[in-house]
Structure formats: C-alpha cells, structure tokens
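> here is a sequence with its predicted model. Questions after.
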Amino acid sequence: MYDYLIVGAGLYGSVFAHEMTNAGKKCLVIDKRGHIGGNIHTSETEGINVHEYGAHIFHTDNKAVWDYMNRFAEFNRFTNEPIAIFKDEVYNLPFNMNTFHQMWGIRTPEEAKRIIKEQVEAEGIIEPKNLEEQALSLVGRDIYEKLIKGYTEKQWGKKATELPAFIIRRIPVRFIYSNNYFNDRYQGIPVGGYTRIAEKLLEGTEVILNADFFKDRGRYSSMAKKIVFTGMIDEYFDYVHGELEYRSLRFEHEILDTDNYQGSAVVNYTEFEIPYTRIIEHKHFEFGTQPKTVITREYPEKWERGIEPYYPVNDTRNGEIYEKYRQMAETENGVIFAGRLGEYRYYDMHHIVQRALEMAALERESQALI
C-alpha cells in the first residue's frame, strides 16, 4: 500500500513525488509514456539536447521557485529572443521598437505610438466581438495581419473571427529596443536538459512507465490511500458531461548536416499558408557548437481521443463543461486533480512547480493535524 499514487511523471507529478517522498511518504508514480518528464522530456541527438515536445524555456519572477529548480540543475543564461517570418519579411519578437522599425522604418517610440493609435482609431471598434476585433483594437491592422492573424488561426484551428475576444486580453507592446520575450527576472535552460531534473526529482520514488491508469484503473486505485491525477479530468469521469476541447501538437524532428540552420532557437511562421507555427533549433538553447543540428517543426492539430492533449481551449462553452467536472472533483474523496489537464487551465512550468509545492505543503500540513 502506497500513501500516494501519482498519475503522470511530468513536472507536477515529479515535484509532488519528491516533496512527499522526502516527507517520509511512500509514493508510486506511473506514466503511460515510456519516459519520465512528461512534456519537458529532453533526449540527446548528435550531442544536442532535443526538447521532444516543443520549446521549454524556464522563466519566473518567483525567487523561491527559481531557487528550487536550481537545486536540481545548473541553468544557463539563455534569453528567449524569437523572431517571426511573414512571407519574406523578418521581425523581432515580442512587439518592440525593433519590430516597429522593421515594419514601418521608424526610429522613435513617439512615431510607433502614433502609427498604432491611428490604425486603432481607423478600425472604429468600440466593443470587440471576437479575437480579430480585439487584436485590431489593441495594435491596429499591420501588426495584426502580419504577426497575429495567421499564427493564431493555425494555433487554434479556427478563424480569428470565430474565436472569443477574451483569448487576447492584452498584447504586450514595448516601446523599447529589447527582444527579450519574457519580463521575468529569472530565465534560462537547464544545462544537460530537463530530463536530468526529472531524474533527480524522482530519486527514491518508485516509477512505472508504459502504465496506462485507465487500462487497470481498479488495481491502481486500490494501491494507494490517495491519488494525484494529472491527466484529463473529463476522461477520469468517463466524459459524463461531454468532452472538453483541447489542442494537440505534432512534432517533426530532423537532423541536418549543417552547424547552424536558422540562427535562432525559435522562429515563428506567422502566415497561415505555412502549416507549422514554428521551427525550433535546439542547439541554440545551450549555445551548441556541434557540427550538425536538429530542428523541430511544430504543427498544431485538432485533438481527438487517443492522441496527446497539450493545452485546454478555455472558451465559454468549455468553461461551463469544466465547472461540472470541477464540482464532481470536489466530491471525489482521496483524489487531487492537478496540472494543465487535471485543472483544465494553461500553466507555464513555473506555475506548475509552484502549484505542486503548494499542494505538497497542504498535504503535509493536513496530515500533521491528524
């Protein structure tokens, strides 16, 4: 008998298992994949640490979370400075003075603000009814058409006019010459890849891979006093209120006989006609000098049962369905629903670490009171 069965060996499950194992609890971690680390899993190809499930750049303003992660890896000084390609034009991201100079040939913040203001006013949108109108009311026609529209429609699999306005609550526009994508104080990539972090987190914890919770649910559920479930909450409840909507991703990896393919770790392709949203060149995450390179094309896909869900579609319809599952989860004794899929909410890595640490603290506290 285990104290905790943790379904999912991703970042949340690994952090929670580490904390509870250190607290003297007996944990079993299972994962249906053949590796630990979940979506942060990295593997080595041609001496390069490949982010198997898309670019993962750790960033946070939370010093406690940053210090915690640095217990398990040394982080380098990588700064996320992606670029965007629209047809034959190249733009810096996030939207900053370099972007505006590339787009309009201007040099000063005053000029950029004037152009954006004129374009926003020309649209005449008072109450945005969809994502397209929301974006136009924030940054105007040029930025929207070249850098937002096609990318967003590929990402969500819907026309921008069919997406709710609240998906883009704000668009970061910076009137400085800085290509640093994140505003967070701490940022970097773990030297040697993320899988090493998962390995260290799970030291001393029993792990079973290629183990599907739902294929032997009764036996797994009977093995522990409590379950931490990081899978899809609607699947856990047998879809009784219907399917929640997710977006999936497909990754196409390629080894190239060149030492530098695109000169940047992340390049976004913003025109709709190109089916992938971005190309990742992994060696640049760790400033690699290997003779070859590995790139990954990232294709957004519609989620269907049987393929991997990557992020929730948090619109009004799905919010109403999730609320029914959330209420069921509250009455499901002995089960903690966690992570992007268990809570049906988009989290970055630092959020996941914080949530797992907070939940582990609550568990230790509640048991201390018994």
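Right, received. Where do you want to start?
> can we go C-alpha only for contacts and neighbour counts from here?
Noted.
> which parts of the chain are helices?
11-22, 63-69, 97-104, 109-123, 131-139, 141-143, 149-156, 195-201, 217-221, 233-236, 316-330, 339-342, 349-368 (DSSP state H).
> nearest to R278, of those helices?
helix 149-156 (9.1 Å; Cα to Cα).
> run the chain-centre distance for that closest one.
Mean-position distance between helix 149-156 and its chain equals 16 Å (Cα atoms, centre = their mean, to the nearest Å).
> direction-wise, compare that helix with helix 131-139 and give the angle.
Interaxial angle of helix 149-156 relative to helix 131-139 (axes from the mean of the first three to the mean of the last three Cα atoms, to 10 degrees): 130 degrees.
> pasting the second one now:
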Amino acid sequence: MEKLYDYVIIGSGLFGSVFAHEMTKRGKKCLVIEKRSHAYGNLFCEKIENINVHKYGAHIFHTSDESIWSYVNQFVKFNNFVNSPLINYQNELYNLPFNMNTFYKLWGTVSPQDAKAVIADQIANLNFTKATNLEEQAQLLVGTDIYNMFIKGYTEKQWGKRPSLLPASIIKRIPVRFTYNNNYFDDHYQGIPIGGYNALMEKFLNGIDLRLNCDYFSDRTYFESLGKKLVFTGKIDQFFNYKFGVLEYRSLRFENKILPIENFQGNAVVNYTDANIPFTRIYEHKHFEFGSQPSTVITKEYPISSSTDREPYYPINDSLNMTIFNQYKEVSKDFPNVIFGGRLAEYKYYDMHQVIGSALTKMKHELKLAYV
C-alpha cells in the first residue's frame, strides 16, 4: 500500500517542527502528530492578560553559533532581552551570575583581587582537594559562602537529593565573573522572538499536516503505517516499552497567578535558594518582552519527582541512567526507519539552539542517505 507521507513525526516541539519544516521545504511530505491539545511542545505560550505566558517554564534563546542565530532570524525577529536573574535568599537580593555586585553585597569587597582572595581562602580551608560529588565540586569552584547560601538549597529542591549524593559532573562550571556584568549567558546572541515563541513555531509548521490530541502510543501500528519513516521525539524508554528500565527525569509543576498590578518583581526571573521555600523560581512573563500591560502574570516553578505519567523536563544523567540509556541507544540501531531526536529521545539536556542544531544535522544526514 502506498504510504501517504514520507515522514510521520511524533511531537510538535522544536526538533520535530524544524525537521518537518526542512523536509517539507525539500519536497518531502510530512505529518506531525501531537498528543497535546496545542502544538509547539514546551515552547507553547498562552496569552493571558495580553501577555505571552511561557506555559512550560521560561525559555530564553541564546547561542554563540552565528549560523543558528541567522537560521531562526529568517523566520522572526528577536528582541534584545538579556537574562539577568536575581537570587532571593532570606529576603535579600543578590545578582546571578555571581559577580562583583554579588561579592560586594556578601563581603564588601570592591576589587576583583579582594573577591578572589575571599574565595581562595575559603577553598584553602576545605579538607579535600578533589571533588567526588556535586557538593565538593561546587565548594572547590566558589567556596563555602556562595555554596551554602545560593547552591545547596536550590540544588536540593531542583534534584530532590542532597548535593553530596549527586555526581560532580552536574555542576562542571558555575558562572562566576569578577566584573559587574549581570548577563547570565556568555553567548554572543540572545533574545526572545518578537510576538512570543508561538510566532516562531507557527512559521516552522506552516503548511504542514498537523494532528492534535493524537497519542502515538494509543495506536502505533496505525500511525507508523502512514509514513515511510518515523521521527520520534518522545521518551526513548517508552518507545521500547521500558524493556531496559525507566529513565529518570525531574519534572516541574507551575503555579500561575494574575496580579492586578503593573509590576510585581521588576525582573523576569528571580531564583529562591532557601531550602525551606518549596519553589525554585518566580517568572514575571511580561518582562521577557518589555511589556507595559496594566496587570501582570507570575509563575512559581516547583520541581517534583518524575513518573511515567508526568511531563519529563530534566534528564538525570548519572551513571545508572546513562547505562540504561546506552542500552536503548544501541537497540535503536536496529530501527533504520526511525529517527530519534530531541531532549527526550536523545536523553540529553539540550538548550534550544542545540535542539535546532541536532534537527538540522539529522535532516542533512537523512537526505545524504536518501540520495546515495
């Protein structure tokens, strides 16, 4: 029987949408299947009080890859938003990334040399020189004050485990600057799509067949029968019916509130690092797009444990989970008609530009194979 589509793409998030767009542009017929009632995956924005609310957590586009920046800018223009989050610790505000503003507030240090000396002195007083876990790694990087105030409690909430039980690799580096630069990212390019992320995602999926409220796992045989190849962007362990075990993630719960005031916190993102405060961050969405609406919308973000029926967000890439994932990766090689891509299918914490890069790479690889 003739297949209706060249590619059936499971998931309308960033990977699936970019892949579908590029293949359609090259004459391939694509169908995108989405289990939610809306498209665009976790980038979906809900309009509340005329504010683009990031429904699945704050997303800030940043990259140093000029080709990726040029790529997204051909679809929409980006504003000049710069991510400069704040830390709220015991009702005191500090700058993040840790910089000279942070050090001055902590220790009264004015010169970079003085701040470096304080951190070096704290590191010298540790009773270890090599990190075996996240707690030790963080202290070796920034000393004990910053660790105890800004990292320990936040990490416990984010990962649901004591930092001493987490691998050092999770915190390979901490943004520390001995300047007064409050820009969290080091990347050359940064911003939010003008009009919100829906404006960008709509361009990717324009003219492509899209079916919402369709769960691929409800009838795999049917959906696979529609296309010559399958592009899968969901959880790779679920694809293989968890035969090697369940991969762990951290999930999130979001609590939105509309406030009848123009400005709640004066900043897009404020992190709460006290262990006894259950949420990790508050977003005020209008500040991502420099809004002047008379009311505002805030979101509290609560990390929670994941399960097979909760939305996965952060892969827990420790040795146990990577051993399980590598078994799935190996067996996926036996499925030449399935392309696995995206954060869930590749079990990798991707930033947005990395997801786009992965989709473009796999698209080019696929076309090269098709014409051999």
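Received the coordinates, thanks. All values reported here derive from a predicted model rather than from experimental measurement.
> can I get the helices of the first structure in TSV including mean neighbour count and distance to E81 of the first structure?
Shown next, in TSV, are the helices of the first structure (neighbours: other Cα atoms under 10 Å; distance: least, Cα to Cα, whole Å):
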stretch	mean neighbour count	distance to E81 of the first structure
helix 11-22	24	24
helix 63-69	15	20
helix 97-104	20	12
helix 109-123	15	20
helix 131-139	23	21
helix 141-143	18	18
helix 149-156	21	17
helix 195-201	20	24
helix 217-221	14	44
helix 233-236	20	35
helix 316-330	15	33
helix 339-342	23	25
helix 349-368	16	18
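> of all the ones you listed, which one comes closest to I176 of the first structure?
Comparing these by Cα to Cα, helix 97-104 comes nearest, at 5.3 Å.
> so what corresponds to H62 of the second structure in the first structure?
Under the alignment by TM-score structural alignment, H62 of the second structure pairs with H59 in the first structure.
> from E133 of the first structure, how far out is that match?
H59 of the first structure sits 30 Å away from E133 of the first structure, going by Cα to Cα, to the nearest Å.
> circling back to that earlier point, contacting residues around the match of H62 of the second structure?
H59 of the first structure sits next to F182, D184, R185, Y186, Q187, G188, M349, H350 when contact means Cα atoms under 8 Å, 6 or more residues apart in numbering.
> now K55 of the second structure
So K55 of the second structure contacts N42, L43, F44, C45, E46 (Cα under 8 Å, 6+ apart).
> from those, which land in strands?
With strands taken from DSSP state E, the overlap with these comprises C45, E46.
> reformat the contacts of K55 of the second structure as TSV; add neighbour count.
Formatted as TSV, these follow (neighbours: other Cα atoms under 10 Å):
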residue	neighbour count
N42	18
L43	22
F44	22
C45	22
E46	16
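> now distance to Y242 of the second structure too, for the contacts of K55 of the second structure, in JSON lines please.
Output for those, formatted as JSON lines (distance: Cα to Cα, whole Å):
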{"residue": "N42", "distance to Y242 of the second structure": "23"}
{"residue": "L43", "distance to Y242 of the second structure": "27"}
{"residue": "F44", "distance to Y242 of the second structure": "28"}
{"residue": "C45", "distance to Y242 of the second structure": "31"}
{"residue": "E46", "distance to Y242 of the second structure": "33"}
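> still contacting in the first structure, which of the contacts of K55 of the second structure?
Using both residues aligned by TM-score structural alignment, their matches' Cα atoms under 8 Å, the first structure keeps these contacts from the contacts of K55 of the second structure: N42, L43, F44, C45, E46.
> what does the third one correspond to in the first structure?
In the first structure, F44 of the second structure lines up with H41, judged by TM-score structural alignment.
> ok, for that match, nearest residue in space, not its chain neighbours?
Leaving aside its sequence neighbours, H41 of the first structure sits nearest to T195 (Cα to Cα, 6 or more residues apart in numbering; 5.2 Å).
> trace the one you found over to the second structure, please.
Match for T195 of the first structure (TM-score structural alignment): N198.
> ok, N98 of the first structure next?
Using TM-score structural alignment, the partner of N98 of the first structure in the second structure is N101.
> okay, now the residue lying closest to its match once chain neighbours are set aside: neighbour count?
Leaving aside its sequence neighbours, N101 of the second structure sits nearest to Y180 (Cα to Cα, 6+ apart; 5.9 Å). Neighbours of Y180 of the second structure under the rule other Cα atoms under 10 Å: 15.
> ok, now I174 of the second structure?
I174 of the second structure has 13 neighbouring residues, counting by other Cα under 10 Å.
> what is the equivalent residue in the first structure for it?
In the first structure, I174 of the second structure lines up with I171, judged by TM-score structural alignment.
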